[in-house]
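Trainee: What follows is a predicted structure for the sequence shown.
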Amino acid sequence: MNPSVLDVSEKVLIGMSDTILMSESHKIGQLWQKFMPNKHLIKNTINNHHFAVQVYNSENTMDKPFQIWATIEVSEANTIPAEMDVVTIPNGLYAKFTLRGMEIGRLYQDIMTTWLPSSGYIIDNRPHFQIMDERYKNNSTSSEEDVYVPITKLN
């Protein structure tokens, strides 16, 4: 496991969100099913990459709700379609991993238990996100997406 460590610039995204518990992962698919038929309403898109965003509270545990987003990046958020909103990913340091297949839970477990303890970094309190570009194939073992984990140097 050898991620790229990148300084990511601020990203402005428009999309739909929901608040869920860790045990409610089925709601992620429901959110995307609601978002995809409406994404064409978003103006000023930068490209056709989809961003899945997770905003955890600072005390995130299995029983604490967190916010999920289905979004697209925009150059300006001056027109927001009904039932959508803006989420901003602040600039900062991220570890970028490539997920091959669909087992993001296993990747996160490896990140937290294997990579992170020996990395010299800790998780920062900023959104986590995934970028799904042309390599992404829903429900396919040949799918790829980039997973960005917010980090900061361990003091």
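Mentor: Ah, there it is.

Trainee: Please make it C-alpha for all contacts and neighbour counts, starting now.
Mentor: Will do.

Trainee: Which helix runs longest in the protein?
Mentor: helix 26-35 (DSSP state H).

Trainee: Show me which positions of that one end up buried.
Mentor: Within helix 26-35, the residues scored as buried using 16 or more other CA atoms under 10 Å are 28, 31-32, 35.

Trainee: and it, what other elements does it pack with?
Mentor: strand 11-20, strand 66-74 (3 or more CA pairs under 8 Å, 6 or more residues apart in numbering; DSSP states H and E).

Trainee: follow-up on the earlier one: could you work out the most separated pair of the buried residues of helix 26-35?
Mentor: The largest separation in those, counting by CA to CA, is between Ile28 and Phe35 at 10.7 Å.

Trainee: what's the angle between the longest helix of the chain and strand 11-20?
Mentor: Angle, helix 26-35 to strand 11-20, by axes from the mean of the first three to the mean of the last three CA atoms, to 10 degrees: 130 degrees.

Trainee: could you list every residue that touches Ile68?
Mentor: Contacts here follow CA atoms under 8 Å, 6 or more residues apart in numbering; on that basis Ile68 touches 17-20, 28, 52-55.

Trainee: here's the one I want to compare it with:
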Amino acid sequence: MKEPRIETLAAKKLVGHSLEMSLSNNRTVELWSGFMPLKRHITNVIGSDLYSVQVYEAMPDANFGPHTEFEKWATVEVDAYETYAENFQTLDLPEGLYAVFIHKGPSSEFKSTMNFIYGEWLPNSDYHLDHRPSFEVLGAKYKNNHPDSEEEVWIPVKLK
């Protein structure tokens, strides 16, 4: 895996669905299968990218494990918040510095990307993890579970 690009993200307004889960109680399929058929009801979407966002109550640390609960979101970006039906919720993604990695391959290989980011790159970089949401951008090259799939992995960082 290669070095990330470091990018300052402008604040974004996201709309979608969320579920509480952990790695051992992974409800990602349930989340996305509930969101995708309804996202057409969001009429002020910016672009075609999907955002898979993880929100942690506390910063992930050495105690993070398979049973650590977090809130996962299936979202799209909008230009402004409106009144939404279908149990849509809003999420403000704050401005900040991110390390952006490319995950290539099926989701079954995502763990190796995360192991590289948190186990190799972050400890040896000039950055600390910052307490903001992390997320994946599922763009034009994303092909759900396909070996040629690509997605961007955005990790919130700040200089050491």
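Mentor: Looks like it arrived, so ask away. Nothing here was measured: the structure is a model prediction, and the numbers come from that model.

Trainee: List the TM-score for the superposed pair.
Mentor: Between these two chains, after superposing, the TM-score reads 0.95 (TM-score structural alignment, normalised by the length of the first structure); 153 aligned residues with a CA RMSD of 1.1 Å.

Trainee: hang on, the earlier thing: which of the contacts of Ile68 of the first structure are buried? Put it as a ChimeraX command.
Mentor: Per 16+ other CA under 10 Å, the buried members of these correspond to this ChimeraX selection:
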select :17,20,28,52,53,54,55
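
Trainee: Map Pro81 of the first structure across to the second structure for me.
Mentor: Using TM-score structural alignment, the equivalent of Pro81 of the first structure in the second structure is Ala85.

Trainee: Chain neighbours aside, what residue packs nearest to that match?
Mentor: The shortest distance from Ala85 of the second structure to any non-neighbouring residue, by CA to CA, 6 or more residues apart in numbering, is to His41 (7.7 Å).

Trainee: got a list of what the one you found touches?
Mentor: His41 of the second structure is in contact with 84-86, counting by CA under 8 Å, 6+ apart.

Trainee: Can you list which of the residues you listed carry over to the first structure?
Mentor: For these, the contacts that are reproduced in the first structure, applying both residues aligned by TM-score structural alignment, their matches' CA atoms under 8 Å, are Ala85.

Trainee: Which residue lies nearest the spatial centre of the first structure?
Mentor: The residue lying closest to the centre of the first structure (CA atoms, centre = their mean) is Phe129, at 1.8 Å.

Trainee: now the helix or strand where it lies: which residue numbers in the second structure?
Mentor: Taking DSSP states H and E as the criterion, Phe129 of the first structure maps to strand 128-132. Counting by TM-score structural alignment, strand 128-132 of the first structure pairs with residues 134-138 of the second structure.

Trainee: where does the matching stretch sit relative to the chain's centre, distance-wise?
Mentor: Taking CA atoms, centre = their mean, to the nearest Å, one finds stretch 134-138 of the second structure lying 3 Å from the centre of the chain it belongs to.

Trainee: Then stretch 74-90 of the second structure?
Mentor: Counting by CA atoms, centre = their mean, stretch 74-90 of the second structure is centred 16 Å from the centre of its parent chain.
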